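Colleague: sequence first, then the predicted structure, then my questions.
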Amino acid sequence: MKRTLIRNARLSYANVWKPRAINDNAEPSYSCSLLVDKNDKESLAAIKAGIKEAERKGKEQYGAKWKALRTPLRDGDTEDKGEAYKGHYFMNAKSRTKPGILKVVRVNGKTKQEPVLNEDEVYSGCYAHVTVEFYPYSASGNTGVACALGNILKMRDGEPLDGRIRAEDEFSEIEIDEDDLDDSDDLDDLDDLLN
């Protein structure tokens, strides 16, 4: 199936570094919830086209009577998911395969993509371009379209959704009193010892 690109999705419940199982009987997987602004017509059109194609494949795979009773696209204004979800559609994407995770960097006035090595850079609340793949399913009387997580290209930071505060932000207003410092913290003394 063809992958769908979702631009500038906000990641929520970003479990993209280590696989986790939702319960003891489930297989561990990588997952995240993708928040898509309701005004993002381009991404929403791509999502709807991907779901429609998966529905067509479902009829082909499971027979003409197969019908998608569930689709992954949900309304953040009608489900009680918190303030970050308001004004957004969202969908949960997961995969047993670890996603490739890149970021955009500027070097000498040009942008390029490179792998994200620090796991703290991609978190619940950041914005990213994400590829997903929609596929039909039929299991235990449930039929529908699900969403597989592809790869992630981090675009920019956002307010963390997990309540964490960056140390740089938390201590930015604090004045450091020189009397509170231990003499061993003096880098000049360390340089003298090494030379």
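Modeller: Now that the structure is in, tell me what you want to look at.
Colleague: going forward, measure contacts between C-alpha atoms and count neighbours the same way
Modeller: Noted.
Colleague: so what secondary structure elements neighbour the longest helix along the chain?
Modeller: Criterion DSSP state H: the longest helix present in the chain is helix 41-62. With contacts defined as 3 or more Cα pairs under 8 Å, 6 or more residues apart in numbering; DSSP states H and E, helix 41-62 has these neighbours: strand 4-20, strand 127-139, strand 142-156.
Colleague: next up, a second structure to put side by side with the first:
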Amino acid sequence: MNKIVIGTKENPVRFSYANVHQPVSVNGSDLKYSVSIIIPKSDKKTIKKVNDAIQKVKQENKDKFGGKIPANLKTPLRDGDVDREGDEAYANAYFINANSKIKPGIVDADLNPILDQSEFYSGCFGRVSITLYPFNVNGNRGIAAGLQNIMKTEDGEPLGGRSSAENDFSDEDDDDVLG
């Protein structure tokens, strides 16, 4: 199994599309827990670690691809400036979508389990362990990322456009009916 931990205390990754408390079905697929892991392009060390792990999985699993690595092999490390063009959270970053049928462990920086679902959300920062594995299904061939465990190390601006009740109702200016 090719497990890697990405993100450090000094260079944490950011989490988006965090479906880690309840599994969800995407386009009729099986229920899965998932998260998008955003890695700044400036974090060369983490990007190298991910690319090295991808290369290792490719080399170790050539037999799954017919004995040679296909030129169009899909990999989990994607370019946010290309694949999420216009999404500010993904600008100047790479990202990995990881998922699992098994609920990931979620802890804080002191390794205490995070039980309050509001404590881990899209936009916070931390570390994550993933496994990289090959797939060859219906002509789609590549390397995928399995979600293992998550450590939240710091809060961040929530992603997704949802505001808090406190922010919505803290302003006494009720004259602007249409917002």
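Modeller: The structure has been received and is ready for your questions. Just so it is clear, the model here is predicted, and its values are computed rather than measured.
Colleague: any idea how many residues pack against the equivalent of residue 78 of structure 2 over in structure 1?
Modeller: Aligned counterpart of residue 78 of structure 2 in structure 1: residue 74 (TM-score structural alignment). Neighbour count for residue 74 of structure 1, taken as other Cα atoms under 10 Å: 15.
Colleague: returning to what we had before: give me the mean deviation of the longest helix of structure 1 from structure 2.
Modeller: Comparison of helix 41-62 of structure 1 with structure 2 after fitting gives an average deviation of 1.6 Å (mean Cα distance after the TM-score superposition for structure 1).
Colleague: contact partners for the alignment partner in structure 2 of residue 136 of structure 1?
Modeller: In structure 2, the residue equivalent to residue 136 of structure 1 is residue 134, according to TM-score structural alignment. Residues counted as contacts of residue 134 of structure 2 (Cα atoms under 8 Å, 6 or more residues apart in numbering) are 57, 58, 61, 64, 141, 142, 143, 144.
Colleague: count of neighbours near the aligned residue in structure 1 for residue 67 of structure 2?
Modeller: Mapped onto structure 1 by TM-score structural alignment, residue 67 of structure 2 lines up with residue 64. Neighbours of residue 64 of structure 1 under the rule other Cα under 10 Å: 10.
Colleague: name the SS class of residue 64 of structure 1, please.
Modeller: coil (DSSP: H, G, I helix; E, B strand; the rest coil).
Colleague: measure it to residue 57 of structure 1 for me?
Modeller: Separation of residue 64 of structure 1 from residue 57 of structure 1 (Cα to Cα, to the nearest Å): 10 Å.
Colleague: same deal with residue 159 of structure 1?
Modeller: In terms of Cα to Cα, residue 159 of structure 1 sits 38 Å off from residue 57 of structure 1.
Colleague: and these two? which has more neighbours close in?
Modeller: Neighbours were counted for residue 159 of structure 1 and for residue 57 using other Cα under 10 Å; residue 57 has more, 18 against 14.
Colleague: who's in contact with that one?
Modeller: Taking Cα under 8 Å, 6+ apart, we find residue 57 of structure 1 in contact with 135, 136.
Colleague: let's see 7 Å
Modeller: By Cα atoms under 7 Å, 6 or more residues apart in numbering, the residues touching residue 57 of structure 1 are residue 136.
Colleague: now it: how far from residue 129 of structure 1?
Modeller: Remark: distance between residue 57 of structure 1 and residue 129 of structure 1 (Cα to Cα) = 25 Å.
Colleague: same check on residue 93 of structure 1?
Modeller: For residue 93 of structure 1 relative to residue 129 of structure 1 (Cα to Cα), the value is 13 Å.
Colleague: tell me which of these two has more neighbours.
Modeller: Each of residue 93 of structure 1 and residue 129 has its neighbours counted (other Cα under 10 Å); residue 93 has more, 23 against 20.
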